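Enquirer: Take this sequence and fold it.
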Amino acid sequence: MPDFRSDTVTQPTAAMRAAMANAPLGDDVFGDDPSVNALQSYAAELLGFDAALFAPSGTMTNLIALMSHCQRGDEAIVGQNWHTYKWEAGGMAVLGSIQPQPLANQPDGSLLAADVQAAIKPDDPHFARTRLLVIENTTGGQVLGLDYMAQMAALAKSNQLACHIDGARIFNAAVAIASQTQADPYQVARQLVSGYDSISVCLSKGLGAPVGSLLLGSHDFIARARRVRKMLGGGMRQAGGLAAAGLYALQHHVHRLQDDHQHAQQLATGLQQIVVDTGLETQFSLQMPQSNIIFCDLDAALAGHFVAELGKHQVRLTSSTYQQSGQSKSRIRLVTHLDISPAQVQAMLACSRDILCNY
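Expert: As a prediction, this is how the structure comes out:
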């Protein structure tokens, strides 16, 4: 049965493994690994930046970006639920001595422009200096559109702030937008990031590489970032095998993200129908996905039963608990990816129907 925990669980395809096995190698800390250099050059040109830097993880590339844009005591504006603030172990504060200024996310995942403007500190020694605006796209699987991304970049520039994108799934956002307009997802991705000073792109999520993320920016910015990467222990030696996987992913796995989005839609639609058929609407609700991530909110008792029974069928997913109006609730996350097939979606739905019908 399928593994819905995350799109990080993907396995390299046979063609990707062949690219890894045949990759020429050098020493990336010395800057002479040809496969790493090829990946960095390709990605920078693809998204319209001067240069790129390969690192082991998206958490690291985000932290490198924050520490390259900000000095000790500076402030970065972030979303309350965004990865850079909530899911990266406080790295910006602990390791970068950067003060996060978290703002409430709107239901569509965005930050209000008025909230961002109001959060920018005046030039006063009593306050941390606001230096950076961070945007995340996709955010919890939700897609921030072209107009919004352009608006946030312009807002940052008008206030003399640098702006960084946590674009771990930026190609999911691009594919979702492109599918509505019959556009080229590569071109849409370039439009989404236009006007930003830097972006972190994950290669090991939906794109399917085994390891690695890229940080992109200007030549001067990447020169600073390379120093920070070394400081954080992110310099790798013969990293070309990993880089070759990332290059293959960028060249061959972007358009196919639409398959993951379609599978998520099929899974969510099927689950919603099962909930209606079983009369569990007050205990089980879900958000229709915009990309490849589905969130389901269940009463705690139902969630415990549902997750335990799925586990007996080797279905893997993630869940967490929270309080709402004094009641315990559970949120289940289901993520589709290149190792989730249409047959596995149907098997998941059949299993879910059996469990919920007998609850």
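
Enquirer: from here on, contacts and neighbour counts on C-alpha atoms
Expert: Fine.

Enquirer: How about the contacts made by the residue nearest the centre of the chain?
Expert: With distances taken as C-alpha atoms, centre = their mean, the chain has A168 as the residue nearest its mean C-alpha position (3.3 Å). Residues counted as contacts of A168 (C-alpha atoms under 8 Å, 6 or more residues apart in numbering) are G58, N137, T138, S200, V201, C202, L203, K205, S213.

Enquirer: a markdown table please, covering those residues and showing secondary structure.
Expert: Converted to a markdown table, the contacts of A168 look like this (DSSP: H, G, I helix; E, B strand; the rest coil):
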| residue | secondary structure |
| --- | --- |
| G58 | helix |
| N137 | coil |
| T138 | coil |
| S200 | strand |
| V201 | strand |
| C202 | strand |
| L203 | coil |
| K205 | coil |
| S213 | strand |
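
Enquirer: Considering those residues, which is situated nearest to L286?
Expert: Distance to L286 across these (C-alpha to C-alpha) is lowest for T138, with 18.1 Å.

Enquirer: For the contacts of A168, please prepare CSV with the additional fields distance to Y186 and neighbour count.
Expert: Listed next are the contacts of A168 as CSV, based on distance: C-alpha to C-alpha, whole Å; neighbours: other C-alpha atoms under 10 Å:
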residue, distance to Y186, neighbour count
G58, 20, 27
N137, 15, 26
T138, 15, 28
S200, 16, 30
V201, 13, 25
C202, 15, 29
L203, 15, 29
K205, 17, 22
S213, 18, 24
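
Enquirer: Could you let me know which of these ends up closest to D124?
Expert: Distance to D124 across the contacts of A168 (C-alpha to C-alpha) is lowest for S200, with 31.1 Å.

Enquirer: which residues touch the closest one?
Expert: So S200 contacts 58, 61-62, 65, 164-168, 213-216 (C-alpha under 8 Å, 6+ apart).

Enquirer: quick one: which of those residues sit in helices?
Expert: The helices, defined by DSSP state H, take in G58, T61, N62, A65 from the contacts of S200.

Enquirer: Please generate a structure for the following sequence too, so the two can be compared:
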Amino acid sequence: MELSVFVAPRPIDLRSDTITRPDSVMRQAMADAEVGDDVLDHDPTMAVLEERVADLLGFEAALWVPSGSMGNIIALMLHLQRGDRFLAPEHAHVLGSELGTAAWLAGGMPEALPHDGGPGRPLASTVRAAAGGGGPYFALRTTLLSLENTHNFAGGAVFGPDEWAELVAAGRDSGLRIHLDGARLWNTAVALDVPIASLTAGADTVQVCLSKGLGAPVGSMLASDAARIHEARRVRKMLGGGVRQGGVLAAAGLVALDRIGDLVEDHANASTLARGLRERGWEVAEPQTNIVLAAVADPVRTVTELADLGIAAVTVAGKVRFVTHRDVSAADIDEVLERLRRM
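Expert: The predicted model follows:
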């Protein structure tokens, strides 16, 4: 009697573009990096990375931080005081995915704005109405507009320079400072084929991530004017984010920046995945970047069933999310769609 042996399918991980691993080229750059104590002397490779990112984004200065969440909270700590209110689109990362640090550490009361201007963004008129005017001394002071591009939980939705300028103008007209959570701003620039700096003009602070999509193992950047970045370096130290020989990590970031153009492949794979899911009866909108959201009756159960097929996904905002990235090939996407025939 022969016994059948169950062979688990090769895992294909579409949970996030943060699961990528540095390749041999990036690892070699990390090994060869010139380093120094960044807290005491400003690591030389870190300084090069910060200058390059500041130039790309159109700012005077930039600061490396361990994570996008730290970059965001540092920015909010610079902008907000206790008793301040800030505005952000519904389901923004700073509202629901950073453990309440906006209120806890920055002292700001969040106010979610509807996506009435399109997926992931409010109308300029909505910003003006929400900002309101002056009030009695015991009223909250609305002082900041925080935007997100791409908007993660809206399916990697993007908005371009014209809409960005309208929202910035609405904020400025209302006396608000502007922060941009641009963790995946590189994806927006590639999807729209526009300069990255055209998506940041007028902001007070911008956070961008190197470990999403671009393949660095860790690290985000906060960009602003030189005075704010000087203070941001102090706040980073308060939060325990100072590093010593950070050039090892900065070298990975420099290699990552050379790969921004590769994101077009992730976008193409996301489009292929979305089309294949629709052909199999899934309710899926066409992705603008590398995030595919599927509306299903029971997202938690669906993710479990996908795992049984060796496909890793997650639930966000009541939907199943798939994220394509540089460690998943076009052949892997074809394999995912083939496995789904059995589901």
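
Enquirer: now for the contacts of S200 of the first structure, which pair is the farthest apart?
Expert: Taking C-alpha to C-alpha, no two of those sit farther apart than H164 and S213, at 14.7 Å.

Enquirer: Okay, strands next: where are they in the first structure?
Expert: With DSSP state E applied, the first structure shows strands at 51-55, 74-79, 99-103, 129-136, 162-166, 198-202, 213-217, 284-287, 293-299, 318-324, 327-335, listed in chain order.

Enquirer: so which of the ones you listed comes closest to R353 of the first structure?
Expert: Between R353 of the first structure and those, the shortest gap by C-alpha to C-alpha is with strand 284-287, which sits at 12.9 Å.

Enquirer: Translate V143 of the first structure into the numbering of the second structure.
Expert: Aligned counterpart of V143 of the first structure in the second structure: V158 (TM-score structural alignment).

Enquirer: and its match, how many residues sit next to it?
Expert: 26 (other C-alpha atoms under 10 Å).

Enquirer: How about it, nearest residue that isn't a chain neighbour?
Expert: Spatial nearest neighbour of V158 of the second structure, excluding adjacent residues (C-alpha to C-alpha, 6 or more residues apart in numbering): T150 at 4.8 Å.

Enquirer: and the gap between the one you found and D193 of the second structure?
Expert: Distance of T150 of the second structure to D193 of the second structure, given as C-alpha to C-alpha, to the nearest Å: 14 Å.

Enquirer: same check, this time on L249 of the second structure
Expert: 28 Å.

Enquirer: out of these two, which sits in the more crowded spot?
Expert: Ranked by neighbour count (other C-alpha under 10 Å), L249 of the second structure and D193 place L249 first, with 26 against 11.

Enquirer: Now do the helices in the first structure.
Expert: Using DSSP H, helices in the first structure cover 14-21, 34-47, 58-69, 83-86, 91-94, 113-119, 146-158, 170-181, 185-193, 219-231, 240-252, 257-278, 300-312, 342-357.

Enquirer: which residues touch the longest one?
Expert: What that stands for is helix 257-278 of the first structure. Residues from elsewhere that reach helix 257-278 of the first structure (C-alpha under 8 Å, 6+ apart): 171-172, 175-176, 179, 206-207, 281, 284-294, 335-338, 340-342, 345-346, 349, 352-353, 356-357.

Enquirer: same question, the last one
Expert: Applying C-alpha under 8 Å, 6+ apart, the external contacts of helix 342-357 of the first structure come out as 1-2, 263, 266-267, 270-271, 274-275, 278, 306, 309-310, 313, 315.

Enquirer: Now with 10 Å, please.
Expert: For helix 342-357 of the first structure, contacts defined as C-alpha atoms under 10 Å, 6 or more residues apart in numbering pick out 1-4, 259-260, 262-264, 266-271, 273-275, 277-280, 302, 305-310, 313, 315, 336, 341, 358-359.

Enquirer: likewise the first one?
Expert: Residues lying outside helix 14-21 of the first structure but in contact with it, judged by C-alpha under 10 Å, 6+ apart, are 11-13, 22-23, 35, 208-210, 240-249, 252.

Enquirer: if you set the cut-off to 7 Å instead, what comes out?
Expert: For helix 14-21 of the first structure, contacts defined as C-alpha atoms under 7 Å, 6 or more residues apart in numbering pick out G241, L242, A244, A245, Y248.

Enquirer: Likewise for the fourth one?
Expert: Contacts of helix 83-86 of the first structure with the rest of the structure, by C-alpha under 7 Å, 6+ apart, involve N62, V78, Q80.

Enquirer: And those residues, which is closest to A150 of the first structure?
Expert: Out of those, the member with the shortest distance to A150 of the first structure (by C-alpha to C-alpha) is V78, at 16.8 Å.

Enquirer: Please pull up the equivalent of that closest one in the second structure.
Expert: Matched by TM-score structural alignment, V78 of the first structure corresponds to A88 in the second structure.
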